[in-house]
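1. Model the following, please.
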Amino acid sequence: MSAFAFFGALELGLIYGLVALGVYLTFRVLDFPDLSVDGTFPMGAAVAATAIVAGINPWVATIMAIIVSAALGWVTAFLTVRCGILNLLASILTSIAAFSINIRIMGRPNIALLGQDTILTPFEAWGDPMYVRPIVVGVLVLFSAWFIVRLLNSDFGLGMRATGVNTRMVAAQGASVGFYTYFCLALSNGFVGFAGALFAQTNSFADVTSGVGTIVVGLAAVILGQTLIPGKKIWVAILAVIVGSVLYRLAVAFALSSGMFGLQASDLNLVTAILVAVALVMPKMKGKLQARKVSGGAV
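-> Got it, this is the predicted structure:
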């Protein structure tokens, strides 16, 4: 793998680390299967790209992308909490609607950002963009991870974590299960929209189809990371999903660039499916091996 491919995969892995953080909040913390991220990711890219082309400051455009994406997550929560729609179906409906909304936002299926200033433009003067951009993105991801760790370790975060474990207990304590659901889904999709905005600015385009398979990548990062770096502490789990995202992207880049097994760029979805399957099987295999060791020691 060339240095360009390595740092490109590292940068993309860090961007999708934000997606993994969002997926971790819904699937692990809230126990809510949210598939709306497939629509939130391109929405963040669409809002940021449209705003930047319109002459808005890139940082303001990125914040706008986060807010709009968070609003989409709020809609999913509304369909579930207030309308009583099954959470899985509610997120699918939101994701489907987001496709048309994204085209409305951009006015066309895609927007190019070539020649436009982005949040990375001022930092590219520090050195070779190939090395500088992953560092800048990494700092943004680490700041986001720090924010989530502080949130989940707070009293409010404890209530949100309890909602994912036992909603009846939370309701019995007088807390609002619906409020935690609204907040967590909005926060999760806000992070995914942030990732979409960064993706558009680092790749110089926003496309309405860029969110296809985002949920699979996020789940792969969460499962792979927590399999390789197990731990019950919040900061360990957050670090694990980011590392999982980076390792996942590096593995895909290595498999495609090395020509392993005759793979080509068109085989990306195949490689993704295989890696996700391996990540799902690894915890079970690890459990069986530990069980055998225990039984062998007992004998």
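2. drop to CA atoms for contacts and neighbour counts, all remaining ones
-> Noted.
3. all strands of this structure, in order?
-> Assigned by DSSP state E, the chain shows strands spanning 110-112, 205-207.
4. Reformat the ones you listed as TSV; add mean neighbour count.
-> Output for the strands of the chain, formatted as TSV (neighbours: other Cα atoms under 10 Å):
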stretch	mean neighbour count
strand 110-112	18
strand 205-207	22
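5. Out of these, which gets nearest to Y248?
-> Closest approach to Y248 among the strands of the chain is made by strand 205-207 (22.5 Å; Cα to Cα).
6. Show residues contacting the closest one.
-> Strand 205-207 has contacts (Cα atoms under 8 Å, 6 or more residues apart in numbering) with 42, 45-46, 49, 109-114, 199-200.
7. ok so, going back, tell me which of the strands of the chain lies nearest to I223.
-> So among the strands of the chain, strand 205-207 is nearest, using Cα to Cα, at 27.3 Å.
8. Can I have the buried ones of the contacts of strand 205-207 as a PyMOL selection?
-> In PyMOL, this line selects whichever of the contacts of strand 205-207 come out buried by 16 or more other Cα atoms under 10 Å:
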select buried, resi 42+45+46+49+109+110+111+112+113+199+200
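9. Next, the structure of the following sequence, for comparison with the previous one:
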Amino acid sequence: MDFYLTALLQGLCFSGIALGIYISMKIFNIPDITTDGSYTLGGVVTAILLTRHLPGYVVLPAVLIAGGLSGAITGIIHTKLKINPLLAGILVMTALYSVNLTLMGRSNLPLIGTSSVFTFVQLVNNPNQNTFLILGLIVMAITLLIGYLLKTDFGIAMRATGNSESMVRSLGVNIDRMKIIGLALANALTAVSGYLITQFQGFTDINMGIGVVIIGLGSVIIAEVLIGWLNITSVWISLALVLAGAVIFQLVLAFTLNIGVDANLLKLATAVFVLLIVSLPRLLQVKD
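-> Coordinates of the predicted model:
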């Protein structure tokens, strides 16, 4: 049971990545690979500041700013230099590897003798339940903020930008600025996942972000399938399903390991699972 509880907690930690990928992929139609680098950057900034015993109200804003800057740089390269967004993300992700390694000064950084957001606040005595409640409150706050933003005039303009750039441009909206802000917001959310998972696992590692974009993609794809099946149009329900997708994704991986699949084959199992989720709607259409 603890095995699946850990998967549930990890799913909540990865909610920021899922929401970030949802903004970049589903709202702006931009395949943003910056995720791998900004996720690690969030963990690196968190570890560095916590080991220097800085308070939480300093750490989280610093993580948001760092992640936002990495996304904004990708957006600037794409919009101002007219570079393909996929290539722009790869370039920034590659650069962030060196940035993260330089900031840490070594390949990994343990959080020995430091407090975390999960130990600083004690809502209940049970550590796992306390972690679950804190993660739930953080994820709920982030989701409410994103949901509120997407319902504002600015958020509607963001959503319209992904649907029809030409129409939004004709209305006088600065498309380049929208994309830069959108990518900055997406990577700030991704960095929050790095912030949470670093404190959850007790260390940060330079390679922790490799392939992590597949987690966000898998979560969004699961949510997309559910949204299509249920004919969901509400922004709030869509965001809730994205969060559910992140948790389901981790629970499936936990089930894969629990039934005895070799841990060395976990990445393969992840790829096959995402492939099945992607192809399932098309297979059902063919069957119909």
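10. Now, the contacts of strand 205-207 of the first structure that are in helices?
-> 42, 45-46, 49, 199-200 (DSSP state H).
11. out of the residues you listed, which one sits closest to L25 of the first structure?
-> The closest of these, once distances to L25 of the first structure are taken by Cα to Cα, is P42, at 19.3 Å.
12. what residues are up against the nearest residue to that closest one once chain neighbours are set aside?
-> Closest residue to P42 of the first structure apart from its sequence neighbours, by Cα to Cα, 6 or more residues apart in numbering: G211 at 5.2 Å. Residues counted as contacts of G211 of the first structure (Cα under 8 Å, 6+ apart) are 37-42.
13. let's go with 10 Å and repeat that
-> Counting by Cα atoms under 10 Å, 6 or more residues apart in numbering, G211 of the first structure makes contact with 36-45, 95, 99, 196.
14. Tabulate those in JSON lines, adding columns for distance to R249 of the first structure.
-> Formatted as JSON lines, the contacts of G211 of the first structure follow (distance: Cα to Cα, whole Å):
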{"residue": "S36", "distance to R249 of the first structure": "22"}
{"residue": "V37", "distance to R249 of the first structure": "18"}
{"residue": "D38", "distance to R249 of the first structure": "18"}
{"residue": "G39", "distance to R249 of the first structure": "21"}
{"residue": "T40", "distance to R249 of the first structure": "20"}
{"residue": "F41", "distance to R249 of the first structure": "17"}
{"residue": "P42", "distance to R249 of the first structure": "19"}
{"residue": "M43", "distance to R249 of the first structure": "22"}
{"residue": "G44", "distance to R249 of the first structure": "21"}
{"residue": "A45", "distance to R249 of the first structure": "20"}
{"residue": "S95", "distance to R249 of the first structure": "24"}
{"residue": "F99", "distance to R249 of the first structure": "25"}
{"residue": "G196", "distance to R249 of the first structure": "16"}
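15. Buried among these? Need that as a selection in PyMOL.
-> PyMOL command restricting the contacts of G211 of the first structure to the buried ones, with burial defined by 16+ other Cα under 10 Å:
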select buried, resi 36+37+38+39+40+41+42+43+44+45+95+99+196
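16. how about the residue nearest to P42 of the first structure, what's its match in the second structure?
-> Matched by TM-score structural alignment, G211 of the first structure corresponds to G209 in the second structure.
17. where's that match relative to T74 of the second structure, distance?
-> 17 Å (Cα to Cα, to the nearest Å).
18. repeat for S238 of the second structure
-> In this view, S238 of the second structure and T74 of the second structure are 26 Å apart by Cα to Cα.
19. More neighbours: which of the two?
-> In terms of neighbours (other Cα atoms under 10 Å), T74 is the more surrounded of S238 of the second structure and T74; the figures are 29 against 19.
20. And the strands of the first structure: which comes nearest C184 of the first structure?
-> strand 205-207 (25.9 Å).
21. starting at the chain centroid, how far to that closest one?
-> 17 Å (Cα atoms, centre = their mean, to the nearest Å).
22. Please apply the same query to stretch 138-145 of the first structure.
-> The answer for stretch 138-145 of the first structure is 13 Å, by Cα atoms, centre = their mean.
23. Same check on stretch 89-98 of the first structure?
-> 17 Å.
24. can you check stretch 171-188 of the first structure too?
-> With Cα atoms, centre = their mean, you get 20 Å for stretch 171-188 of the first structure.
25. Where do the helices of the stretch 151-288 of the second structure begin and end?
-> For the stretch 151-288 of the second structure, the helices defined by DSSP state H, counting those that start in this stretch cover 153-163, 165-170, 175-201, 213-230, 235-258, 266-287.
26. which of the ones you listed is buried the deepest?
-> Of all the helices of the stretch 151-288 of the second structure, helix 175-201 has the most neighbours on average by mean count of other Cα atoms under 10 Å, namely a mean of 26.
27. Mean per-residue distance, it versus the first structure.
-> In this overlay with the first structure, the average offset of helix 175-201 of the second structure from its partner residues is 0.5 Å by mean Cα distance after the TM-score superposition for the first structure.
28. Stretch 236-255 of the second structure too?
-> With mean Cα distance after the TM-score superposition for the first structure, stretch 236-255 of the second structure averages 0.7 Å from its match.
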